[in-house]
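Novice: what follows is a protein structure lacking sequence information:
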């Protein structure tokens, strides 16, 4: 075990790789390092500096529950690898392990899931092995575990590679007085998650938009109408700012399936017709 530990510290390779390298070379440390290099395992360490512009948002348990599921954002270098079965399998297994782990924070990044293991391997070993096998840098960017007793989470996956992985994904939390009944109209609510993916609102409503964004927009409007008489400027700024807020907030946006309606009115109508309290309390958009 001492030799394995030393080889891991020297090379950064996974435990199983180090164990095999030593076994193949009669516990000769230098020969084991050479063996790892020849097998291409050390190359994985070098690849970890390369830029990643593709990848997936991976979900687990989202098809089973609207109250409890998890997702993980994992990046790679090319779209070719993002479609690779080994990469997709790794993404699904990792997200499952995240969902089933009780010893990690509800959300975080790679540094917060170092204790996770799957397929009898620790995360670092599994990741290094995958990088070596596929030949590209792979990075675990972030994860989030969704769970609530008083809300349902509506998810939408766009540009899917399989039923659990996509390039764009959104999750909308809807609080309600009856989660079971609300779940029964999840198909009607799905359009709201689709709205987030398609229209990319800045926030739920005006209160959730950064005041600086509104101040900057106001400055832009004032520059655009600098030749307008002063007595008309205030009304024009107010009108244009209201238009900006409607177009960039989820509740104010025109519904993608019915542009004459707004998201706010759509949710209100669903609440009334189903005798439910439905309130959108949060939204998350994930993109690669």
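Specialist: All right, it came through fine. Since the model is a prediction, treat every value here as computed from it, not as a measurement.
Novice: contacts and neighbour counts: CA atoms only from here.
Specialist: Noted.
Novice: now the helices for the stretch 1-150 of the chain?
Specialist: In the stretch 1-150 of the chain, the segments counted as helices under DSSP state H, counting those that start in this stretch are 2-11, 15-24, 29-38, 43-47, 79-82, 85-100, 123-134.
Novice: right, so of the ones you listed, which gets closest to residue 287?
Specialist: Minimum separation from residue 287 across those (C-alpha to C-alpha) falls at helix 79-82, 13.5 Å.
Novice: returning to what we had before: out of the helices of the stretch 1-150 of the chain, which gets nearest to residue 229?
Specialist: Among the helices of the stretch 1-150 of the chain, helix 79-82 comes nearest to residue 229, with 53.4 Å by C-alpha to C-alpha.
Novice: list the contacts of the closest one.
Specialist: For helix 79-82, the external contacting residues (C-alpha atoms under 8 Å, 6 or more residues apart in numbering) are 54, 55, 56, 75, 76, 87, 88, 134, 136.
Novice: list the buried residues in that helix.
Specialist: 81, 82 (16 or more other C-alpha atoms under 10 Å).
Novice: re earlier: any chance of the contacts of helix 79-82 in JSON lines, plus neighbour count?
Specialist: Shown next, in JSON lines, are those (neighbours: other C-alpha atoms under 10 Å):
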{"residue": "54", "neighbour count": "18"}
{"residue": "55", "neighbour count": "29"}
{"residue": "56", "neighbour count": "28"}
{"residue": "75", "neighbour count": "26"}
{"residue": "76", "neighbour count": "24"}
{"residue": "87", "neighbour count": "22"}
{"residue": "88", "neighbour count": "21"}
{"residue": "134", "neighbour count": "14"}
{"residue": "136", "neighbour count": "21"}
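Novice: what is the nearest of the residues you listed to residue 48?
Specialist: Using C-alpha to C-alpha, residue 136 comes nearest to residue 48 of these, at 8.0 Å.
Novice: return the distance of that closest one relative to residue 181.
Specialist: For residue 136, the distance to residue 181 (C-alpha to C-alpha, to the nearest Å) stands at 46 Å.
Novice: dump the helices of the stretch 1-150 of the chain into TSV; add distance to residue 206 as well.
Specialist: Listed next are the helices of the stretch 1-150 of the chain as TSV, based on distance: least, C-alpha to C-alpha, whole Å:
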stretch	distance to residue 206
helix 2-11	52
helix 15-24	52
helix 29-38	56
helix 43-47	43
helix 79-82	37
helix 85-100	33
helix 123-134	41
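Novice: take this one as well and set it beside the first:
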């Protein structure tokens, strides 16, 4: 029997887009014959995944899982919203979200984790689902947060099943206060984050390039004014930016008469201990993915031979 090397497995994987274990099995079954291995995979229906891998997958689901003081989010994409409503796809995303609790926010670590009830890693299992369901799909990203004392607040927007939807939020609430008070506050705050989409917790967390851009805009609008006046304008402008874009300074979504900072102070009194918002993650399905706009008229003309 021909020796099946790692290089051969890698080559077959690149040619077909199929998972490593399946490529190894194909080479073993065909005694190392690369062309025969490709045919073997096609016969099994696995090589279909390679043909679909170039198609844009911007739909799908965001999955959420919380276990004790750890929460995780994962985005698994598909080509159409129709697939996102498929029971098998939903079950897969839910399973992957649970595995993400131990992936420490690493997408690569998550993809190589063992998928329950199978002989495959997550990435390979998803490739099998591509062949089974007939659409390109993939694990795009993941994130996780933990607290030592406190709670992980969470919320899923546009939920189509428990822990599955279009927007997912986790927020790390650090406090030694009453758990029931903190749990409700964590959920309310996660809902606020989903609705208002803050850039950061406060100005210190806003990317430097964003602050620099805001300063540049203010400087251009107020060109020619004395330096001391300009400094005050910059200070006032950044305060306004913070009220609009940073979590602690924003008006609370459920009660615009108070800021999130004021809400925290109120809840801290009822919870019986100080509260700190350590971190949050808001994950929206498909954000940042450039979707291809199809020219339907051109497609019809092409089909008609025009």
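Specialist: Everything's here; your move. As the structure is a computational prediction, the values presented were derived from the model and not from experiment.
Novice: for the helices of the stretch 1-150 of structure 1, which one sits closest to residue 155 of structure 1?
Specialist: That would be helix 85-100 among those, by C-alpha to C-alpha, at 15.5 Å.
Novice: how far off helix 85-100 does the particular helix or strand that has residue 172 of structure 1 in it point, in degrees?
Specialist: Using DSSP states H and E, residue 172 of structure 1 maps to strand 165-176. Interaxial angle, strand 165-176 of structure 1 versus helix 85-100 (axes from the mean of the first three to the mean of the last three C-alpha atoms, to 10 degrees): 20 degrees.
Novice: how far off centre is strand 165-176 of structure 1?
Specialist: From the chain centre to the centre of strand 165-176 of structure 1 is a distance of 9 Å (C-alpha atoms, centre = their mean, to the nearest Å).
Novice: superpose on structure 2 and give me the mean offset of that strand.
Specialist: Mean deviation of strand 165-176 of structure 1 relative to structure 2 after superposition (mean C-alpha distance after the TM-score superposition for structure 1): 0.9 Å.
Novice: so what touches the helix or strand following that strand?
Specialist: Using DSSP H and E, the helix or strand that follows strand 165-176 of structure 1 in sequence is helix 179-183. Here helix 179-183 of structure 1 makes contact (C-alpha under 8 Å, 6+ apart) with 66, 149, 150, 151, 152, 176, 276, 278.
Novice: dump the residue contacts of residue 149 of structure 2.
Specialist: Contacts of residue 149 of structure 2 (C-alpha under 8 Å, 6+ apart): 69, 174, 175, 176.
Novice: now do the last one against residue 262 of structure 2, distance only.
Specialist: Which is residue 176 of structure 2. Per C-alpha to C-alpha, residue 176 of structure 2 is found 19 Å from residue 262 of structure 2.
Novice: circling back to that earlier point, to residue 223 of structure 1, which of the helices of the stretch 1-150 of structure 1 lies closest?
Specialist: That would be helix 79-82 among those, by C-alpha to C-alpha, at 42.2 Å.
Novice: whereabouts in structure 2 does the closest one align?
Specialist: Using TM-score structural alignment, helix 79-82 of structure 1 corresponds to residues 81-84 of structure 2.
Novice: picking that back up, show me the two of the contacts of helix 79-82 of structure 1 that sit farthest apart.
Specialist: 56 and 134 (15.5 Å).
Novice: picking that back up, turn the contacts of helix 179-183 of structure 1 into JSON lines, including distance to residue 258 of structure 1.
Specialist: Converted to JSON lines, those look like this (distance: C-alpha to C-alpha, whole Å):
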{"residue": "66", "distance to residue 258 of structure 1": "25"}
{"residue": "149", "distance to residue 258 of structure 1": "31"}
{"residue": "150", "distance to residue 258 of structure 1": "29"}
{"residue": "151", "distance to residue 258 of structure 1": "25"}
{"residue": "152", "distance to residue 258 of structure 1": "23"}
{"residue": "176", "distance to residue 258 of structure 1": "24"}
{"residue": "276", "distance to residue 258 of structure 1": "22"}
{"residue": "278", "distance to residue 258 of structure 1": "20"}
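Novice: of those residues, which is the most crowded?
Specialist: residue 152 (27 neighbours; other C-alpha atoms under 10 Å).
Novice: tell me which element that one falls in.
Specialist: Going by DSSP H and E, residue 152 of structure 1 is in strand 151-160.
Novice: if we can go back for a sec, can you tell me which of the contacts of helix 179-183 of structure 1 is closest to residue 238 of structure 1?
Specialist: Distance to residue 238 of structure 1 across the contacts of helix 179-183 of structure 1 (C-alpha to C-alpha) is lowest for residue 278, with 30.1 Å.
Novice: translate that closest one into the numbering of structure 2.
Specialist: Superposed on structure 2 with TM-score structural alignment, residue 278 of structure 1 falls opposite residue 275.
Novice: now residue 93 of structure 1
Specialist: Under the alignment (TM-score structural alignment), residue 93 of structure 1 maps onto residue 95 of structure 2.
Novice: near that match, how many other residues are there?
Specialist: Neighbourhood size, residue 95 of structure 2 [other C-alpha under 10 Å]: 17.
Novice: residues contacting it?
Specialist: Taking C-alpha under 8 Å, 6+ apart, we find residue 95 of structure 2 in contact with 115, 116.
Novice: relative to its centre, which residue of structure 2 is most distant?
Specialist: Most distant residue from the mean C-alpha position of structure 2: residue 226, 45.7 Å away (C-alpha atoms, centre = their mean).
Novice: quick one, what contacts residue 55 of structure 2?
Specialist: 79, 136.
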